[in-house]
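# any chance you could fold what I've pasted below:
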Amino acid sequence: MATVDLAEYTTMHVGGPAREFIAAHSEQELTDAALEVWGKGDELLVLGGGSNVVIADDGFDGTVLHVETRGIEHLAAEEGAVRLRVAAGEPWDELVAYTVEQGWSGIEALSGIPGSSGAAPIQNIGAYGQELSSTLTAIDFLDYDSGLVERVTADDLGLAYRTSSIKRGRQGIVVAIELRLQDADTTVAGYDQLAAALGVDVGARVAVAEVRERVLALRASKGMVLDPNDQDSVSCGSFFTNPIVSENFARSLPSEAPRWLEPDDVNVKLSAAWLIERAGIPRGFSLPGSHAAISSKHTLAITNRGGATAAEVAELARYVRTRVLAQFGVLLHPEPNLIGVSV
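Here you go, the predicted structure:
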């Protein structure tokens, strides 16, 4: 079997070889392959679009299962609603484009997010005032313990800011996701930056197609849309999550530090990008001799400037964390899945 270079399957373009590589084109192939690997007691890495992962230069000493399943199924729904079952390998942004073309609302602000649909619930993707948790109703989940494909409701996934019970250690594989959308071609602009880009007040209703267009433009301006002509897009997206701290701790930060009160009315979300920049790390920054660099458009992204190694990416991430911790006492947490890599 030919060696598969995992760098070719990740948007960061780093990562060594897989000991074994299996491409699953159907749900049956996906479940059969996973059960066989688990049955042998081998290490299994499930890889979708490769947009939220950093794999070590040594590669992965186990089986990589590449999810390439496709398909969107329409389910029965009440009047005014649309229910879809989406195969895990369906590219997320292609799904969003399809729903917008149909005149359905619910995920239009999540346009441009790379990766596969099956990865979306793992970290409860969100952007510009929308989160997957507002439209996800359930997933079909191949459970490691039972070996069965089970329907797990969104309520049972423990969805929160960039996390879920799966990301926190629940073992298994997302086979498909189920969404409930609105049969309406307009939506509410519920996020300040998006409303400003649309030229409307927060809370105004706008066409979903216009929201998608503006979101794609905003993401492109930050290098957050995959583009072979944009070096800043060779990344895994935001490398750090926005930290959540106590309200009391937030008061110790400079008054100009952006902050948002969490729904629990106790904790406060901070801007990781603001903390990074104020810790003295500018856009485009790189360590001497390194091919990894902070994006020239957005300090939350670490980019591969060409020929970067996973070790260089990790080194820069550690440097950023150390500077922010020393300056503000805030420890940033990586957003991507780190495979054989430590930051």
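# use CA for all of it now, contacts and neighbours both
Will do.
# so residue 149 touches residue 139, yeah?
No: judged on Cα atoms under 8 Å, residue 149 makes no contact with residue 139 at a distance of 9.7 Å.
# neighbour count: those two, which is higher?
Taking other Cα atoms under 10 Å, residue 149 and residue 139 do not tie; residue 139 has more neighbours (26 against 18).
# wait, residue 318 sits on residue 334?
No: counting by Cα under 8 Å, residue 318 does not reach residue 334; the two are 9.9 Å apart.
# between those two, what contacts are shared?
Each of residue 343 lies in contact with both residue 318 and residue 334 under the rule Cα atoms under 8 Å, 6 or more residues apart in numbering.
# what's the longest helix along the chain packed up against?
In the chain, taking DSSP state H as the definition, the longest helix is helix 310-328. The contact analysis (3 or more Cα pairs under 8 Å, 6 or more residues apart in numbering; DSSP states H and E) places helix 310-328 against helix 272-278, strand 292-294, strand 301-304.
# picking up where we left off before, spell out which residues are contacts of both of residue 149 and residue 139.
Contact criterion Cα under 8 Å, 6+ apart; residues bridging residue 149 and residue 139 by contacting each: residue 175.
# one more, so I can put them side by side:
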Amino acid sequence: MRVNTSSETQILAELDARTDVRLLDSEPLSAHTTLRLGGTPRAYLRAETTAAVAECVRALDAAEVPVLVLGGGSNLVVADGSVGDSVDDGELDFVVVAVRCEAIDISPGGLVRAEAGATWDDLVARTVEAGMGGLECLSGIPGSVGATPVQNVGAYGVEVAQVLRRVRVLDRVSGKDEWLEPSELGLEYRTSKLKGNDSGLVLEVEFTLHPDGLSEPIAYRELAARLGAEQGERVPAAKAREVVLELRAGKGMVLDAGDHDTWSAGSFFTNPVVPAAEFDAVRAKVAKALGDEAAEKMPAFDVMGGGSGEAGVKLSAGWLIERAGFRKGYPGEAAPMRLSTKHTLALTNRGHARTKDLIALAREVRSGVEDAFGVTLHPEPVWVGCTLSGES
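Have a look, this model is predicted:
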């Protein structure tokens, strides 16, 4: 680990002197990620206002100090001392700026503004309680508001892009602090122009919601059935939120410190999109392995694929994982990292896992699906100090 320079020490002291910043020493990231994995950074700054977040990042960037901006920690795989080619003794060569600005403002007409550090599900709950519809299908998703446009977070047939009004972004290269329209963000399935690079820092997010208290049109078949509604129907947002939380809890996807099935990064692999021209070959491999009936029933949805502008077919990662032979709870009770006992799309820490254990299981699952069906799964989380071999 690189020793802090005198200038870095001075910068940290000056930031710590602010009333809206706290400097913590020897703060392991395993205490701040939902996977409970991660080593200890050089320093940990808790920034409690948008001004503090911006100033911390600007000051450290100017001094060329490596920075990890930390939101809710729900979508991170962080190296620790178990990953020998990445870090030594679990020490991480960067300073963490934890985004903890949490203000939320809800206007009667449906305009909602939230600072990046606000807890996402707190925002959803408050909008539903205020009689606003639009976010209810995204209930129970862990993490912070600032991460939602970066990932274009989605669940149960709704994506953030559908209700996003604009995003306040600090450009760490130019220094500009400005509001960007959704059309400027390159929003696609579980991604945006903000994902995969550190140049844009989200400070605030605005949404346009339905002031009539009704949900987005119910698009997801399982949710519609549980609601007793037709697909495309709008229902009371509070009822939709209630059922979504029940569905997520049944899959171990609502955070619960006492339930190791929730010690995860959520759905670990994105649903793969294959070019339309390659879909028949995939279906043929499924038929060969599982039979014609399984191939016909395989979940598949026509989409525009992966930013290429070409037609694609979106498949179900969970379905592929299960049909490749990986069952709930794989590889068994003795393993420190297992697939969730409730569904196969979450890789879960059973209480004593290390980052190397997660990497090993993720590689095994990805290779198994590729060998069986010729489909490559891509992980959704952001990787810090480590990688999944072969993943760009």
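# before we move on, the earlier item: in the second structure, point out the residues matching the longest helix of the first structure.
Here helix 310-328 of the first structure aligns to the second structure at residues 355-373, judged by TM-score structural alignment.
# on that earlier part again, need the winner for burial among the helices and strands packed on helix 310-328 of the first structure.
Most buried of these, by mean neighbour count (mean count of other Cα atoms under 10 Å): strand 301-304, with a mean of 28.
# check the mean deviation of that one from the second structure.
Strand 301-304 of the first structure differs from its equivalent in the second structure by a mean of 0.2 Å after superposition (mean Cα distance after the TM-score superposition for the first structure).
# what are the contacting residues of that strand?
With Cα under 8 Å, 6+ apart as the test, strand 301-304 of the first structure has contacts from 12-13, 231-240, 291-295, 313, 316-317.
# check the offset of the top strand by length along the first structure from the chain's centre.
Within the first structure, and with DSSP state E defining each element, the longest strand by residue count is strand 172-182. In terms of Cα atoms, centre = their mean, to the nearest Å, the centre of strand 172-182 of the first structure is found 15 Å from the chain centre.
# that strand maps to which residues in the second structure?
Strand 172-182 of the first structure maps onto residues 200-210 of the second structure, going by TM-score structural alignment.
# list of residues touching the matching stretch?
For stretch 200-210 of the second structure, using Cα under 8 Å, 6+ apart, the contacting residues are 50, 53-54, 109-116, 132-135, 145-147, 163-172, 194.
# do stretch 257-267 of the first structure as well
Taking Cα under 8 Å, 6+ apart as the rule, stretch 257-267 of the first structure contacts 244, 245, 246, 247, 250, 268, 269, 270, 271, 274, 275.
# could you rerun that using 6 Å?
The contact list for stretch 257-267 of the first structure, computed with Cα atoms under 6 Å, 6 or more residues apart in numbering, reads 245, 246, 247, 268, 269, 270, 271.
# same check on stretch 233-241 of the first structure?
Contacts of stretch 233-241 of the first structure (Cα under 6 Å, 6+ apart): 11-12, 51-52, 223-224, 226, 300-304, 333-335.
# residue range for it in the second structure?
Here stretch 233-241 of the first structure aligns to the second structure at residues 262-270, judged by TM-score structural alignment.
# can you give me the strands for the stretch 151-300 of the second structure?
Remark: strands assigned in the stretch 151-300 of the second structure by DSSP state E, counting those that start in this stretch are 154-155, 158-159, 164-171, 177-180, 200-208, 273-275, 300-305.
# which residues touch the residue nearest the centre of the second structure?
With distances taken as Cα atoms, centre = their mean, the second structure has residue 75 as the residue nearest its mean C-alpha position (4.0 Å). Contacts for residue 75 of the second structure (Cα under 6 Å, 6+ apart) come out as 265, 381.
# now do the equivalent of it over in the first structure against residue 184 of the first structure, distance only.
Counting by TM-score structural alignment, residue 75 of the second structure lines up with residue 52 in the first structure. Distance, residue 52 of the first structure to residue 184 of the first structure, by Cα to Cα, to the nearest Å: 31 Å.
# if anything else comes up later, I'll come back, but that's it for now.
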